[in-house]
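Q: below is the sequence, then the predicted model.
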Amino acid sequence: MTVQAPPAPTVRAETPGLWERANKATLAMAGVTVALFAVFGIASDNFLTFDNMSNLATQVAITLIVAVAMTFVITTGQIDLSVGSTVAFVAVLTAEMLQAGWDSSLVIVAALLAGLFWGGVNGYLSAYHRIPPFIVTLATMSVIRGLAQLWTEGFSVPIDARLYVAKIGRAEFLGFSALAWIALGTVVIGAVLLAKTRFGNYVNGIGSQEESVRRAGVNTNRIKMVALMLTGLAAGVAGLLTAARLGSGSANSAQAFELTVIAAVVLGGTDLFGGRGTMTGTVIGALITGMIANGLTLLGVSPFLTPIVTGLVLLAAIWLNLRGHGIAELGAHLLGRGRGRDRAKEPA
């Protein structure tokens, strides 16, 4: 007599829900953003006015432009500390060229190429000479700003307000500055690149499993270099817009700017160890850093307190990123250790 075994029960694979798939850090920071809007809106009658929202968008714009590019860098597991110095250098270059009588269109091209050049230097030394990007950009941070200071001897270089570049800093559309619209366009381009292109997939893959991506035939060195070139290009745009907005170029501008940018990216939920980037989170992080500065100013708090608060916010963001990791692991990551198996040479 044959005994037929009962059929095995069918097990359905559960599809992760929206909450499981969501970036918890980004959702948390979105809540913080709403809370800050509420707190500053109650504490100051001027905070939620249209004029102040337009002003806030302008204040956040330059940070956001560079933060979008920094999202790619941090997602690949790298970091760029030289963006503030690059902004200052390009601002000085812009002002000096305009003062020397160069056409505005050529000045804009030169500003972008200068930013791209410094990003290329960082990327080449880091990706192809195996020098950790933390070390490379720490060195170029000093070199780039030093060159700007040597060039100007510490003086600001004024820009004629009648010139086209200067007018960009004052231009408005629908009540918002040209800077804000440029930042919005940068966010859209960055979001598409990160989420919808092969380059974005490689960026995420390199940050989490660089060796696997390399074995799949991807030139990971090139991708990492391009990521750092993007931050250089973005810093070039930011330097040009900084000079246009302030009406001058100064070697002392954008001090500690890199900390604000990194804080915006990490606050938004991009993993400091790489492998997970979020452009939505970067926008939220930039808004938080901008709102803190804007809200404290409206409340009459000393402007010298703003960098202290920004530093504490960055510290809190790093602490959140370190959950499940250790300080030693973060140090090893920044110094390029702990990825020895990913160091195999690959084609140029």
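A: Noted; the coordinates are in hand. A quick note: this is a predicted structure, and the numbers were derived from the prediction, not measured.

Q: hey, let's count contacts and neighbours off CA atoms from now on
A: Noted.

Q: and the gap between N321 and F273?
A: 8 Å (Cα to Cα, to the nearest Å).

Q: show me where the stretch 101-250 of the chain has its strands.
A: Secondary structure of the stretch 101-250 of the chain (DSSP state E, counting those that start in this stretch): strands at 157-158, 172-173, 176-177, 248-249.

Q: looking at those strands, which is closest to L116?
A: Nearest to L116, of all the strands of the stretch 101-250 of the chain, is strand 248-249, at 18.7 Å by Cα to Cα.

Q: what lies in contact with the next helix or strand after the closest one?
A: Going down the chain from strand 248-249, the next helix or strand is helix 257-267, by DSSP states H and E. Contacts with helix 257-267, where a contact means Cα atoms under 8 Å, 6 or more residues apart in numbering, come from 25-26, 29, 63-64, 66-68, 70-71, 80-84, 272, 281-289, 310-311, 313-314, 317-318, 321.

Q: below is an additional structure, to be compared with the one above:
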Amino acid sequence: MTSAYTSRPQGSRLADLLAAHAQLLSIAGFFLIMVVIFSIASPVFLSTGNILNLVRQIAPILIVAVAMTFVITTGGIDLSVGSVVALINASAAIVLQMGLPWPIAVIGLLLLGAAIGAIQGWFIAYQGIQAFIVTLAGLSALRGIALLMTEGFSIPISTDLGFVAIGREWLLGVPVPTWIAFLIVAAGFLTFWGTRFGRYVTAIGANQEAARRSGISTKQILLWVYVLTGLASALAGIIIAARLGSGSSNAAVGFELEVIAAVVLGGTSLMGGRGSIAGTVLGALTIGVIGNGLILSHVSPFFTQIVTGSIILLAVWLNARVFSRLASGARRKT
């Protein structure tokens, strides 16, 4: 008895492509909708000055969100990133006031951020403590250390130091923080999709035990993804300190929620096993556009957080329930 083979239905490849990238396409569509709405609401929104200001403001979020994509793809989470930013922010001002040369200070602060990530990663990977618990403890303890160091005061950073150029200078008509964020995004994309490390991150998130049995050093990979978030948070803290010209323990309050929202909006699964650097970029841009657009639209700052949270929830719901189903339905019809 012979089996009958049929040719692939015409158009099904396109449907499969749409289904595979439904979440990325949905956040891209939602981002464009927000841009159109706010450009109508405020003629200043699409001005060159505002766009450059927007990308400079979201640079710290984008930098940490790229690293957070690796963490969440493994099925973990890092709630301490905002507190690391605050600690590095305050530490930068303190060590610079002490007279430490700023290049040495930057290197030392980056190493400090990486060390914090390594400590948390060790507890998660090698001691088996849930990432939520470890990083929640870090969120509280690290912010407390920053408060203790500054006694709640803001510490100024001299504008004569070359350090402030990291957050305030422009290169080829684009803010330096934006160039830094671009380099981090490019490195993150290449690492996530073009290296063995990136593939291992996805494999661990999909099935950690299967990844371990296949010979992947799962504990080492898990430790390194938290080193990445610590390092990225340190870089974000340095940029914010340089841009504002001061260090404060109150910096980056709620920062971790914006970072996680950007990653989830971009289609990275909180359950692990699926991540998207391109989606994370769109997610960060969307959050930045919403915040900036609401301010330009003269929405009360007390109302802004409510609107932002509602829009993010709507975007995630559309992503998970509407756009994905539409793509699946298109694939079935073909």
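A: Looks like it arrived, so ask away. Quick caveat: nothing in here was measured; it's all calculated off a predicted structure.

Q: and R215 of the first structure, how many neighbours?
A: As a burial measure, R215 of the first structure scores 11 neighbours (other Cα atoms under 10 Å).

Q: aligned to it, what sits in the second structure?
A: Superposed on the second structure with TM-score structural alignment, R215 of the first structure falls opposite R213.

Q: do the same with P133 of the first structure
A: Using TM-score structural alignment, P133 of the first structure sits opposite A131 in the second structure.

Q: any idea how far D78 of the second structure is from that match?
A: Plainly put, A131 of the second structure is 7 Å away from D78 of the second structure if you go by Cα to Cα.

Q: which of these two has more neighbours?
A: D78 (28 against 21).

Q: looks to me like the more buried one is in a strand.
A: No: counting by DSSP: H, G, I helix; E, B strand; the rest coil, D78 of the second structure is not found in a strand; it is coil.

Q: grab the nearest non-local neighbour of it.
A: T135 (5.4 Å; Cα to Cα, 6 or more residues apart in numbering).

Q: now do the contacts for the one you found.
A: Per Cα under 8 Å, 6+ apart, neighbours of T135 of the second structure: I77, D78, L79, S80, Q120.

Q: count of neighbours near the fourth one?
A: Spelled out, it's S80 of the second structure. 27.

Q: the first structure: which residue goes with that one?
A: By TM-score structural alignment, S80 of the second structure lines up with S82.

Q: residue closest to the middle of the second structure?
A: Closest to where the C-alpha atoms of the second structure average out (Cα atoms, centre = their mean) is A65, at 0.9 Å.

Q: touching, it and T280? I think so.
A: Yes: assessed by Cα atoms under 8 Å, A65 of the second structure is found in contact with T280 at 6.7 Å.

Q: and of the strands of the stretch 101-250 of the first structure, who's closest to V143 of the first structure?
A: Taking the strands of the stretch 101-250 of the first structure one by one with Cα to Cα, strand 248-249 is closest: 17.6 Å.

Q: how big's the offset between that closest one and the second structure?
A: Once fitted to the second structure, strand 248-249 of the first structure is off its aligned match by 0.4 Å on average (mean Cα distance after the TM-score superposition for the first structure).

Q: what stretch of the second structure does that strand fall on?
A: Going by TM-score structural alignment, strand 248-249 of the first structure sits over residues 246-247 in the second structure.
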